[in-house]
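Visitor: Here is a sequence together with a model predicted from it:
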Amino acid sequence: MADRETVATDTGDAAVTWHRAAGRARLVLGLGHGAGGGIEAPDLVALAAALPARGVTVALVEQPWRVAGRKVAPAPKTLDTGWLPVARRLAAEGLPLVVGGRSAGARVACRTGAAGGAAAVLALAFPLHPPGKPEKSRAEELLGTGLPTLVVQGEKDTFGTPAEFPGLPAGHRLAGVPFAGHGFAVPKRASLSQPEALALVVRSVADWLDDLAL
């Protein structure tokens, strides 16, 4: 059963919803949300439901702006300030820490992973560029994590398809989800169903975590 904890930060209170591992935990996976939604995103929910059975404690993190009820995310620096105290709290569990998130949350994890004491970074639907503006690339954030990094990306994501990503450094991995958009939704006419798309996201993450051997 999930439980909720408040974590104080310099930008307000963040909230952590814990989905504890079944039995002995082997690592903590902290996941942040995007700028347009919260921890109810289908990919985050699917990971929180599936991974505890594999010995992974999943912590879904709500940024202070979201906890306060604001509708617009603040600047990246403020997001990072609101994340790092949470990362320290997650690390206090005494287990290897993997940080990540979807969209804007993935960017935060990439920028702060090393500083927050993480062993690896998970980037779900990394927003490589604003839709229709490939010249405004954010690849530097992803390439500069300095940690093993998994990107799980929809093949129809308007914020950047897998084919648009630059060559990744050693330790980085890219997993594509056929037919999926930025939220990993797939069209009804696709040969991959919505449950199958989310199962592919979960399997890609679970296999990567196993390969990390933390």
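Guide: Sure, I can see it.
Visitor: contacts, neighbours, all on C-alpha from now
Guide: Will do.
Visitor: for the most centrally placed residue in the chain, what are its contacts?
Guide: With distances taken as CA atoms, centre = their mean, residue 101 lies nearest the centre of the chain, 1.7 Å away. Residue 101 makes contacts with 30-34, 44, 107-109, 122-124, as judged by CA atoms under 8 Å, 6 or more residues apart in numbering.
Visitor: rerun that using 7 Å as the cut-off
Guide: For residue 101, the contacting residues are 31-33, 109, 122-124, by CA atoms under 7 Å, 6 or more residues apart in numbering.
Visitor: Kindly report the same for residue 158.
Guide: Applying CA under 7 Å, 6+ apart, we find residue 158 in contact with 131, 181-182.
Visitor: let's go with 8 Å and repeat that
Guide: Contacts of residue 158 (CA under 8 Å, 6+ apart): 130-132, 181-182.
Visitor: And the buried ones among those, selectable in PyMOL?
Guide: Applying 16 or more other CA atoms under 10 Å to these, the buried members can be selected in PyMOL as follows:
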select buried, resi 181+182
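Visitor: Between the contacts of residue 158, which sits nearest residue 69?
Guide: Of all those, residue 69 sits closest to residue 182, with 23.5 Å by CA to CA.
Visitor: Grab the nearest non-local neighbour of that closest one.
Guide: Counting by CA to CA, 6 or more residues apart in numbering, residue 157 is the residue found nearest to residue 182 once chain neighbours are left out, at 4.6 Å.
Visitor: Next, the one you found: secondary structure please.
Guide: coil (DSSP: H, G, I helix; E, B strand; the rest coil).
Visitor: for comparison:
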Amino acid sequence: MWSPASGSAATVALAHGAGAGMEHPFLAGLADALVADGVSVLRFVFPYVEAGRRMPGPAAHAVATWAGVEAWLAETAPGPNAAVGKSYGGRMASVAAAEGVISPAGLAYLGYPLHAPGRADKPRGAHLPAIGLPQLFVEGENDPFIDPREQFDEVVGSCQDARVHWIPGGGHSFEVKGARRPAGEIGAGLAPVVAEFVRSL
């Protein structure tokens, strides 16, 4: 879904997480707010969603999808773009970048899934130091996917060019206990952080 912003000089490719497609209210809210802020957005789905499956397929399929997205943007919106993804979508962008399949201006991860909750013994970040592009981790302070925090800090510290933007009290989907907000509103609230990062590239 291509949403060009008026007079846009910044473009984002926005990927969904493992449990939801590109129409999820969180992504829709974020995309709408980015466009309103002058950032063009391309949303897309991975092959397993198109096939009607609920669980992600092989990583190679997602990497190939990211390559296709970058090729499409090169023709439609020439110029620098950022690869942004919620959880699984962001991790697959990082794999594609580490393998040299895509070369965006930067990558932003919205809730990077370093490991499954309670499975810190199986981290998924060994490839991140190979990425020479700027990386932004937008993370909820209470996200079980990056607990223990020391492990996450070590991974980020091993990256060539990475920083973290913390969401106080936020969980994996940036929900804050005791503060009920619609997913679309939560997504829109992250737009200024993503837009600032994209423009800094």
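Guide: Happy to help now that I have it. All values reported here derive from a predicted model rather than from experimental measurement.
Visitor: TM-score for these two?
Guide: Once the chains are overlaid, their TM-score stands at 0.85 when taken by TM-score structural alignment, normalised by the length of the second structure; 192 aligned residues with a CA RMSD of 2.1 Å.
Visitor: Assumed the residue nearest to the centre of the first structure was part of a helix.
Guide: No: under three-state DSSP, residue 101 of the first structure falls outside any helix and is assigned strand.
Visitor: can you give me the helices for the second structure?
Guide: For the second structure, the helices defined by DSSP state H occupy 25-36, 47-50, 59-76, 88-98, 149-157, 183-189, 191-200.
Visitor: ok, the aligned partner of residue 20 of the first structure in the second structure - contacts?
Guide: In the second structure, the residue equivalent to residue 20 of the first structure is residue 4, according to TM-score structural alignment. The neighbours of residue 4 of the second structure, taking CA under 8 Å, 6+ apart as the test, are 35, 39-41.
Visitor: likewise residue 120 of the second structure?
Guide: 114, 146-148.
Visitor: same deal with residue 200 of the first structure?
Guide: Contacts of residue 200 of the first structure (CA under 8 Å, 6+ apart): residue 177.
Visitor: repeat for the one 4 residues further on
Guide: Contacts of residue 204 of the first structure were listed using CA under 8 Å, 6+ apart, and they are 152, 175.
Visitor: For residue 130 of the second structure, see how far away the equivalent of residue 169 of the first structure over in the second structure is.
Guide: Mapped onto the second structure by TM-score structural alignment, residue 169 of the first structure lines up with residue 159. For residue 159 of the second structure, the distance to residue 130 of the second structure equals 7 Å [CA to CA, to the nearest Å].
Visitor: Show me what residue 56 of the first structure lines up with in the second structure.
Guide: Using TM-score structural alignment, the partner of residue 56 of the first structure in the second structure is residue 39.
Visitor: do residue 134 of the first structure as well
Guide: Matched across to the second structure, residue 134 of the first structure falls on residue 120, judged by TM-score structural alignment.
Visitor: Over to residue 178 of the first structure?
Guide: Under the alignment defined by TM-score structural alignment, residue 178 of the first structure is paired with residue 168 of the second structure.
Visitor: What is the burial count for the nearest residue to its match once chain neighbours are set aside?
Guide: Spatial nearest neighbour of residue 168 of the second structure, chain neighbours left out: residue 141 (5.6 Å); criterion: CA to CA, 6+ apart. Counted by other CA atoms under 10 Å, the residues lying close to residue 141 of the second structure total 19.
Visitor: List the residues that contact residue 141 of the second structure.
Guide: Neighbours of residue 141 of the second structure in contact, by CA under 8 Å, 6+ apart: 166-171.
Visitor: Now distance to residue 9 of the second structure too, for those residues, in CSV please.
Guide: Listed next are the contacts of residue 141 of the second structure as CSV, based on distance: CA to CA, whole Å:
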residue, distance to residue 9 of the second structure
166, 26
167, 27
168, 30
169, 33
170, 31
171, 32
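Visitor: Show me the two of the contacts of residue 101 of the first structure that sit farthest apart.
Guide: Spanning the widest gap among the contacts of residue 101 of the first structure are 33 and 122, at 12.2 Å by CA to CA.
Visitor: Not counting its neighbours along the chain, what's nearest residue 164 of the second structure?
Guide: Of all residues not flanking residue 164 of the second structure in the chain, residue 137 sits nearest, at 4.6 Å (CA to CA, 6+ apart).
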